[in-house]
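Visitor: here is a sequence together with a model predicted from it:
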Amino acid sequence: MDNLGIVFLAELVGTAMLVLLGCGVVANVALAKTKGNNGGFLMVNFGWGLAVFAGVTVSYASGAQLNPAVTLGLVANGATEFGMGVPVNVVSVLTYIAAQLIGAIIGAVFCWVAYKQHFDAEPVAANKLGVFSTGPAIRSYGWNLVTEIIGTFVLVFVVIGFGGGRQGDGGLAALGALPVALLVIGIGASLGGPTGYAINPARDLGPRLAHAFLPIQGKGGSDWSYSWVPVVGPIIGGVLAGFAAIPLLPLIG
C-alpha cells in the first residue's frame, strides 16, 4: 500500500507536468498577445514532446505511464507488475488512471493561471477550448475515432517494443524520457493533423473538465459531443497495441 501511494503521487505529478507544459505550448500558439502567437503546429508538436520528456523524468517511480491507454495496453500485453513492484490488479489499474486524470486536471488549471490575461484577451472561444482539449479538423466521428486509434496504437506498440512491457517499470520510463519525447513529436507531426492527436484519455478529458468548471471569460461550450472520441479511441488503440505486441516479445529479447 505504501508503494501504491508513491505510485499514485508520481503519476499525478508526472501527468500534471505533462499537461501544464503541453497545454501551455498550445496556449502560447493559440491565444492573443502571447510571445508565441501563431507559432504553428510544429511548435505544438515539439512542445508536447518536451512536455512528455518532463513528465516522464519526474515520474520514474511509477514507470511514468501518464496515460490510461498505456496502462491498459500494458495490461493487455500481459504485464504482471507496475512501478515499484506494484502488482497488476483492478486496484492498481484504477489507482494509475485516477492519478492520471486528477493530475491532468491540476496541470490544466495551472496552465489557465499562467495564461489568465491572455485567455481574457482572446476573443475566439474555440481557441480557448483548444488549449485544453483536442478537436477535429474535419468533424467525422467515425474517422476521427480511427485516427485516434491509429495514433495511440503507434505510441503503445513502440513503448512495448522498446521494453516498456517487460523491464519491471511497466511504463514509459523503461523506454526512456528522450525516446518517448521524440516518439510523441513524430506522432504529432505525422498523424496529428486530423484530430490534434490526443492519444491519451486523461490528457483530453482532464483539461476538458477543467475548461468546464474554470471561470474563463467567454469560454463557450466544452464540446462534450466530441469528448468521447479522444477517450474511446486511445483506449482501443492502446489495448490493440498491447495484444499485437505479444508475439514480438520473444523476438526483441
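Guide: Yep, it's here. Numbering: from 1, shown residues only.
Visitor: make it CA atoms for all contacts and neighbour counts henceforth
Guide: Will do.
Visitor: where do the helices of the stretch 101-250 of the chain begin and end?
Guide: Here the stretch 101-250 of the chain has its helices, by DSSP state H, counting those that start in this stretch, at 116-121, 125-132, 141-159, 177-191, 201-213, 229-245, 249-252.
Visitor: can you lay out these as TSV showing distance to D2 and mean neighbour count?
Guide: Rendered in TSV, the data for the helices of the stretch 101-250 of the chain read as follows (distance: least, C-alpha to C-alpha, whole Å; neighbours: other C-alpha atoms under 10 Å):
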stretch	distance to D2	mean neighbour count
helix 116-121	37	17
helix 125-132	33	22
helix 141-159	27	23
helix 177-191	25	20
helix 201-213	24	24
helix 229-245	28	25
helix 249-252	31	10
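Visitor: can you list the ones you listed in TSV and add distance to G83?
Guide: Formatted as TSV, these follow (distance: least, C-alpha to C-alpha, whole Å):
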stretch	distance to G83
helix 116-121	36
helix 125-132	29
helix 141-159	15
helix 177-191	15
helix 201-213	19
helix 229-245	18
helix 249-252	19
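Visitor: relative to L9, which of the ones you listed is closest?
Guide: Between L9 and the helices of the stretch 101-250 of the chain, the shortest separation by C-alpha to C-alpha is 15.5 Å, and it involves helix 201-213.
Visitor: putting a second one here so we can go through both:
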Amino acid sequence: MNLGIIFLSEMVGTAMLVLLGCGVVANVALVKNKGYNGGFLMVNIGWGLAVFSGVIVSYASGAHLNPAVTLGLTANFLGKGETEFVPGIPIDGASIFTYIGAQFVGAFIGAVCCWLAYKQHFDEEPLPANKLGVFSTGPAIRSYGWNLVTEIFGTFVLVFVILGFSYGGTPAELGAIPVAFLVIAIGASLGGPTGYAINPARDLGPRIAHALLPIKGKGGSDWSYSWVPVVGPIIGGLLAGWAALALLPVLG
C-alpha cells in the first residue's frame, strides 16, 4: 500500500459518491426528468446508495470519502494509540493531505460527470436555484449559526456511528450496507434544515464545479453560505472522534 493507491481509491470513491448523489438531486429537481418531483425521501435514499457505491469501490483506502471522516478517525485513532489508517499508511500530515486532497478532486470530477449526464435538463431548467441545488447544499431557513449547528449534529452522528460499527462488532459480511442506511437515516431525520452536506468535499468540490462550468443560466454559487458545510462537518467529525474515545468502549 502506498499514498498513490490511497489517492486513487479516495478519488474514485468520492467521484462515484458525488456522481450518484448529485445525480439523484438532478433527477428530482430538474425539469423534464423521469424522477422530477420525486421528493426528499428519494433524495435521501439516493444519497445513501451513492455512499454505498463509493465505499464499495474504495475499500483499499478504508473508504473515508469525506474530510470530516478522515479528521474524526485521526482524532480517534491517535487517541487510542493507533498509528496507521490502513496497513502501511501512517497517520501523519502527508497521508491526511492525500486523503483530503483526493476527496476534493473526486468530488469535483463527480460533479462534472453529473452535469454531463444531465446537460439537456440543466439547459431546460428555468430556476438557477434548482441548478445550484444539484451541486451543493443550501439552508431552508438561512441562519448561519443554526445552520452550522445542524451540520455539526449531522456529521457527529455520521462519524460517531461509523466508529461504533467497529466497537459494536458489526458483521464484516454486511460491508457498506450499514453506512448506506446511516446516511439515509441522517437525511430523513436531520437533513431538512440544511440539506445535510455532512461532508466538506461533497459540498465544496461540486460548488467549485458549478462556478467553473458553462451551465446555461446558472446564477451565483452562494459563496456566502459555502463555509457552513465545510466548517460544520469538520467540527462535528472531530467531536465525534473524541467522544467515541470516552463513550463507545463503555457502550459497546
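Guide: Structure's in. What do you need? Remember, it's a predicted structure, so these values are computed and weren't measured experimentally.
Visitor: that older thread, so which of the helices of the stretch 101-250 of the first structure comes closest to V58 of the first structure?
Guide: Distances from V58 of the first structure to each of these were compared by C-alpha to C-alpha, and the smallest falls on helix 177-191, at 9.7 Å.
Visitor: how far does that closest one sit from its chain's centre?
Guide: Here helix 177-191 of the first structure shows a centroid-to-chain-centroid distance of 12 Å under the convention C-alpha atoms, centre = their mean, to the nearest Å.
Visitor: out of the helices of the stretch 101-250 of the first structure, flag the one nearest E11 of the first structure.
Guide: The minimum distance between E11 of the first structure and the helices of the stretch 101-250 of the first structure falls on helix 201-213, with 11.4 Å, by C-alpha to C-alpha.
Visitor: what about that closest one, how far off from the second structure?
Guide: For helix 201-213 of the first structure, the mean distance to aligned residues of the second structure following superposition is 0.2 Å (mean C-alpha distance after the TM-score superposition for the first structure).
Visitor: against which helices or strands is that helix packed?
Guide: helix 2-30, helix 68-76, helix 90-114, helix 125-132, helix 229-245 (3 or more C-alpha pairs under 8 Å, 6 or more residues apart in numbering; DSSP states H and E).
Visitor: again, 6 Å this time
Guide: Secondary structure elements in contact with helix 201-213 of the first structure, counted by 3 or more C-alpha pairs under 6 Å, 6 or more residues apart in numbering; DSSP states H and E, are helix 90-114.
Visitor: who wins for proximity to G55 of the first structure among the helices of the stretch 101-250 of the first structure?
Guide: Each of those was checked against G55 of the first structure via C-alpha to C-alpha, and the shortest separation belongs to helix 177-191, namely 8.3 Å.
Visitor: pull the residues that contact the closest one.
Guide: Here helix 177-191 of the first structure makes contact (C-alpha atoms under 6 Å, 6 or more residues apart in numbering) with N45, F46, G49, L50, V52, F53, V56.
Visitor: corresponding residues in the second structure for that helix?
Guide: Residues 176-190 of the second structure are the counterpart of helix 177-191 of the first structure, counting by TM-score structural alignment.
Visitor: who wins for proximity to Y96 of the first structure among the helices of the stretch 101-250 of the first structure?
Guide: When these are compared (using C-alpha to C-alpha), the closest one is helix 201-213, at 10.7 Å.
Visitor: what does the closest one contact?
Guide: In this structure, residues lying in contact with helix 201-213 of the first structure by C-alpha under 6 Å, 6+ apart are Q100, L101, A104, I105, A108, F132, S133, S222, P230, V231.
Visitor: ok, back up a step: mind checking which of the contacts of helix 177-191 of the first structure are in helices?
Guide: Under the assignment DSSP state H, these contribute N45, F46, G49, L50, V52, F53, V56 to helices.
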